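Peer 1: Quick one, what's the 3D model for this:
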Amino acid sequence: MPRHSAPLSGGSNNPRNNPRHQQRPAPRHGGQPGSSAPLPPSAGGAVSRGANEGLGAAAAAEAAVRAAREQRAAQAQRAAQQEAAAARRRAAASGPLDVDPSQPSGAPTQPQYGSRYQQQGGYDGYASAAGPRVMAPGAAGAVVSPYADQDRYKKKSNKKKAGIVSLVLLALLVVGGGVGAYLYLNPPTFNVTVNGMTRTVSQGTSPADIVADGVVSPKAGNLLAVDGAVLEEGGGTAFSGTINGNEITDPKTALHKGDTVQIVDGTDVTEEYDVEVIETEPGRAELGEGAIHVYVPGEKGKTEKRTGKVSGTVVEEVVTPVQNNVYLQYNANPGDEKVVALTFDDGPWDTTSELLDVLAENGAKATFFTIGRQIADQPKTMKKMVEAGHQIATHSWDHASAGDGRGVDMTRQTPEEQIEEVQKGQQAIADATGAEASKAFRSPGGNYHGDIIWNLQPYVTSEIGWNVDTEDWRRPGVDAIAQRIESAKSGDIILMHDGGGPRSQTIEALRIALPYLREQGFKFVTIDELLAYDDAKAIAQSLEEAQGQ
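Peer 2: Next up, the predicted model:
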């Protein structure tokens, strides 16, 4: 910290700041009123010498004051050091130091910035007046140290030690409890029940250990060849059994307290073998009788040819029995429901739209087997069929007119002509409706036997016959047609025509018969809805099994 000297009495040391040393400036123009006359040269020199003499005297006075101040500061420092030494001697004789421990030995107390600090000439002046800081004397006159209250520190130390001991004890209790719980759940020895007998076993004991210790003596199974012949007695599993009712898959499974173990004789094991898989293509079968004719796809059979690695024996074993492609014929069985399927052939025709109105009046759905080449001429009728929710399937492209079909019998056509009749008929439906045609099919004249069955299998899922033939194509009269419709039983398929000629008799017969059937509780369904009542695959399997017996 820089030292500050007290100003000299009578003004500043700087002659510029001392009014006594400043000269009044000479007037710039002599002779002006109120101005002083210029000094002669001799007078100017005298003034200059007087000023220099005044400056020298001031410097000497300041040096004297500074020396006196430094002397007082040195004396004060020596006095403080002596006092501090005396305090240390007293403290050594009677107890802790009486000097404030926050101050270094022999150092004066830090001065506070204030008027006395300034008046005494900075730090040096303050140090000469400030004495050492000491603690207030006690009752006996001794200086009290801040560390004199030893009991307080002893109490804090004892509390800390007690807390540590408590934590250690708590940790020991937790560890001890965990060990106890583990030993309770996993005792070193415990009881199990083996074949109805209570046995005490050690931890880690397995069923294999029980057998090895002779607690039970099961008989091992044999090693067998692929044909079942015994290759090695006792070469199978050593034993088999259960633990708490669960099969023993690993003989070295560790047992637990309270387990119930049942150990019995071992099982036979077949030797390892090489396998060659032989596939069998499905055959064809025509089964059953009825108006519904559906295809039940077959499945390839799989047979394994096994060659034993030990014995060299070769055997063949059927893994998956072959299932034939079945052309199944049956009648629908709707159970307790009363349903009939109305079907119409040879349309669409000019009168088909009127027939659709009669069906709508009676809430009846039907299936239309259409002639493909006639569809393009009846776009409105086809749209009306679709919007009413009827099923649309093909009845061939031109009613078997190509080749030797003679307009009624597709069985006389070549396989290519048969396929073309179906595919073109289905495409005409798709073009008119914008949707894929039904895969149901009705062959012209109901002629569907022989090779045509398998020729068309990839293209149709069913060929639909009928249970009731109204013979409306003969136009026998309205009453005759109506009576035949009313004779239908639940599950029957009724054959009618909406094309191929005038169909006014059929339309009028429907006006009579449909209300009657509704009164009898019948519901009118499409062919697909009728097929859904039965499990064709289950029927086919049942018939095949019956044939095999």
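
Peer 1: hey, let's count contacts and neighbours off CA atoms from now on
Peer 2: Will do.

Peer 1: how close does the spatially closest residue to residue 484 that is not a sequence neighbour sit to residue 442?
Peer 2: Nearest residue to residue 484, sequence neighbours excluded (CA to CA, 6 or more residues apart in numbering): residue 470, at 5.6 Å. To residue 442, residue 470 is 16 Å away according to CA to CA, to the nearest Å.

Peer 1: Looking at those two now, which is surrounded by more residues?
Peer 2: Taking other CA atoms under 10 Å, residue 470 and residue 442 do not tie; residue 442 has more neighbours (24 against 21).

Peer 1: Now for that one: which residues touch it?
Peer 2: Applying CA atoms under 8 Å, 6 or more residues apart in numbering to residue 442 gives the contacts 369, 394-396, 463-465.

Peer 1: for those residues, which one is nearest residue 432?
Peer 2: Nearest to residue 432 among the contacts of residue 442 is residue 394, at 12.6 Å by CA to CA.

Peer 1: so residue 327 sits in a strand?
Peer 2: Yes: applying DSSP: H, G, I helix; E, B strand; the rest coil, one finds residue 327 inside a strand.

Peer 1: So what's the residue count around it?
Peer 2: 22.

Peer 1: Touching, it and residue 294? I think so.
Peer 2: Yes: the criterion here is CA atoms under 8 Å, and residue 327 meets it with residue 294 at 5.9 Å.

Peer 1: Summarise which helices and strands the helix or strand hosting residue 431 is packed against.
Peer 2: Assessed by DSSP states H and E, residue 431 sits inside helix 415-433. Identification of packing neighbours for helix 415-433 by 3 or more CA pairs under 8 Å, 6 or more residues apart in numbering; DSSP states H and E yields helix 372-375, helix 379-388, strand 391-394, helix 452-455.

Peer 1: Let's see this one next, to set against the first:
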Amino acid sequence: MKDKSEKGDSPQAEAYPENVETLVIPGSHKRNKTGIIVAIFCVLVSALAALSVWFWWNNYRKFSVQVNNIAVQVTGKQSLSDVLTEHQDFNKKPGKLLSLSGKTLESKGGAPISVRQNGTSISAEQLGSTYLHEHDSLIVQNGKDVSEKHKVHEKDIPFSTSITTGGAIQFVEQQGKTGKQEYWVGDRSGEQVDKTVTVQPTELKINSLSPKPPADKKVIALTFDDGPSNFTAPILDILKSKGAKATFFDIGKQSAEMPQMERQILADGNQVASHSNSHPDLTTLGRDSLRTELETGFNAINTASNTKSRMLRAPYGAFNKQCWTDAADMVSSNIIWTTDTLDWKKPGEQEIKDQVLKHAYSGAIVLMHDGGGDRTEDVNVLPSIIDSLHAQGYELVTVDDLIKMDGRFPKWVANNEVAPQAN
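Peer 2: Coordinates of the predicted model:
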């Protein structure tokens, strides 16, 4: 008989035979998987809902911004460019493209409208990528006008000329100097507009004085025009014999023909100066012709006499403001006269003498002629004129002498040189 305590004899053993596999039903696992799927779905739905809300909030929700201190409704998806387009740039306009003189070349060719977002400037290139946020503040303004591009040039500014007349000796007190000025030429319009003065011009100042010798001097200068000629030699002989000096304003062409006479004038202690080259009215000449006439005359006399002089007596005494403007760098002085004998009219020897003595005073400059016609009257009356002046105590000197003893003339005038260039 088996012991009931053995395993095989237990009631459980009888209920679950050893050769029968135990079956486990997985119902609880299915329920767990379903729960997970539902949870994930719910999360996805919630996330999608949240994303939708976020997307709507940031793109389609309308909110208020201030544009030029006025509330404007916008959405988050609108760029600044969109807002400006929707509101026609808030009635602001781009600037104009202007010519250098301010004429409109293009009504919208200037700078675009300007936009500041919360105080920060937004460039035109940034408008399409810049978005608005609630409570943003925008300032939209008209674009600025812009001038056309241009090229920079420089030009001369002519110097002005002032002239003080009244004295018998005209001279350069201060040389003129050309200034410089910048000017612009528009690329589109071609307009020319003056701009900055880079170098100020210096005024040419012409002064004039009548010789004023020292009180202890009693001097007169006799002057002879239009030579040299066949009448010059006898006049030189008279001057030399009387111990007198004179100044000869000679024509360049005639000096070139009679160089020995020019040298004799100087050898006798007299002065030679220019009366132009061909005796034109210098005031009728243009700048180039004037300068050529003067330079040719000076050169002819200098070559003939082997001396340098820049003293001039203009034909007819005519050397006006324009002449000085055109040739002040060539002329030391222009010598007029205080006494005109009118000898060229052939008034008679006594009339010529009377004119000299009637207007005699210390520092006088007497006009006579040794050329340009028949000067027999001058030759015949000259000894009597000199004797009469000597009898009155006058010494007959050159124009150079009058200038040097005066003391009021600039050193370049006293040295018969052109004035130095202005600084």
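
Peer 1: so what number do they get for TM-score?
Peer 2: The pair, once superposed, lands on a TM-score of 0.51 when counted by TM-score structural alignment, normalised by the length of the second structure; 230 aligned residues with a CA RMSD of 2.3 Å.

Peer 1: returning to that earlier point: the residue nearest to residue 484 of the first structure corresponds to which position in the second structure?
Peer 2: The alignment partner of residue 470 of the first structure in the second structure, by TM-score structural alignment, is residue 341.

Peer 1: biggest helix in the first structure, by residue count?
Peer 2: Longest helix in the first structure by number of residues (criterion: DSSP state H): helix 41-94.

Peer 1: what's that helix aligned against in the second structure?
Peer 2: Mapped onto the second structure using TM-score structural alignment, helix 41-94 of the first structure spans no residues at all.

Peer 1: Following that helix in sequence, what is the next regular element?
Peer 2: Remark: after helix 41-94 of the first structure, the chain's next helix or strand is helix 115-119, criterion DSSP H and E.

Peer 1: Packed most tightly, which of the helices and strands packed on helix 415-433 of the first structure would that be?
Peer 2: Greatest average neighbour count among these goes to strand 391-394 (a mean of 25), per mean count of other CA atoms under 10 Å.

Peer 1: In space, what's closest to the most centrally placed residue in the second structure - neighbours in sequence excluded?
Peer 2: Nearest to the mean C-alpha position of the second structure, by CA atoms, centre = their mean, lies residue 181 at 0.5 Å. Counting by CA to CA, 6+ apart, residue 197 is the residue found nearest to residue 181 of the second structure once chain neighbours are left out, at 4.2 Å.

Peer 1: I'd assumed residue 156 was in contact with that neighbour.
Peer 2: No: contact criterion CA under 8 Å: residue 197 of the second structure and residue 156 do not qualify, at 9.7 Å.

Peer 1: In the first structure, which residues correspond to the longest helix out of those in the second structure?
Peer 2: Longest helix in the second structure, counting residues (DSSP H): helix 27-59. Alignment of helix 27-59 of the second structure against the first structure: no match, by TM-score structural alignment.

Peer 1: How far off centre is that helix?
Peer 2: Centroid separation for helix 27-59 of the second structure versus its chain: 81 Å, with CA atoms, centre = their mean, to the nearest Å.

Peer 1: what's the burial count for residue 62 of the second structure?
Peer 2: The number of residues packed near residue 62 of the second structure is 16, by other CA under 10 Å.

Peer 1: Quickly note the distance from the closest residue to it other than its chain neighbours to residue 116 of the second structure.
Peer 2: Excluding the flanking residues, the one nearest residue 62 of the second structure by CA to CA, 6+ apart is residue 75, at 4.6 Å. According to CA to CA, residue 75 of the second structure and residue 116 of the second structure sit 18 Å apart.

Peer 1: Who has more neighbours out of these two?
Peer 2: The neighbour count for residue 75 of the second structure versus residue 116, taken as other CA under 10 Å, is higher for residue 75 (21 against 15).

Peer 1: Show me what that one aligns to in the first structure.
Peer 2: So residue 75 of the second structure corresponds to nothing, using TM-score structural alignment.

Peer 1: Residue 63 is in contact with residue 75 of the second structure, correct?
Peer 2: Yes: using CA under 8 Å, residue 75 of the second structure makes contact with residue 63 at a distance of 6.3 Å.

Peer 1: what range in the second structure does stretch 376-394 of the first structure sit on?
Peer 2: By TM-score structural alignment, stretch 376-394 of the first structure lines up with residues 256-274 in the second structure.

Peer 1: Distance from the chain centre to that stretch, please.
Peer 2: 47 Å.

Peer 1: How much space separates residue 336 of the second structure from residue 249 of the second structure?
Peer 2: Note on residue 336 of the second structure: its distance to residue 249 of the second structure, by CA to CA, is 11 Å.

Peer 1: nope, residue 403 of the second structure is what I was after
Peer 2: As judged by CA to CA, residue 403 of the second structure and residue 249 of the second structure stand 16 Å apart.

Peer 1: So for these two, which sits in the more crowded spot?
Peer 2: residue 249 (27 against 24).

Peer 1: sorry, back to before: so what's the residue nearest to the centre of the second structure up against?
Peer 2: Residue 181 of the second structure is in contact with 154-157, 194-199, counting by CA under 8 Å, 6+ apart.

Peer 1: is it fair to say it lies in a strand?
Peer 2: Yes: the assignment for residue 181 of the second structure by three-state DSSP puts it in a strand.

Peer 1: quick one: what's aligned to it in the first structure?
Peer 2: Aligned against the first structure by TM-score structural alignment, residue 181 of the second structure finds no counterpart at all.

Peer 1: now residue 181 of the second structure: how far from residue 156 of the second structure?
Peer 2: Computed as CA to CA, the residue 181 of the second structure to residue 156 of the second structure distance reads 6 Å.

Peer 1: Cool, thanks, signing off.
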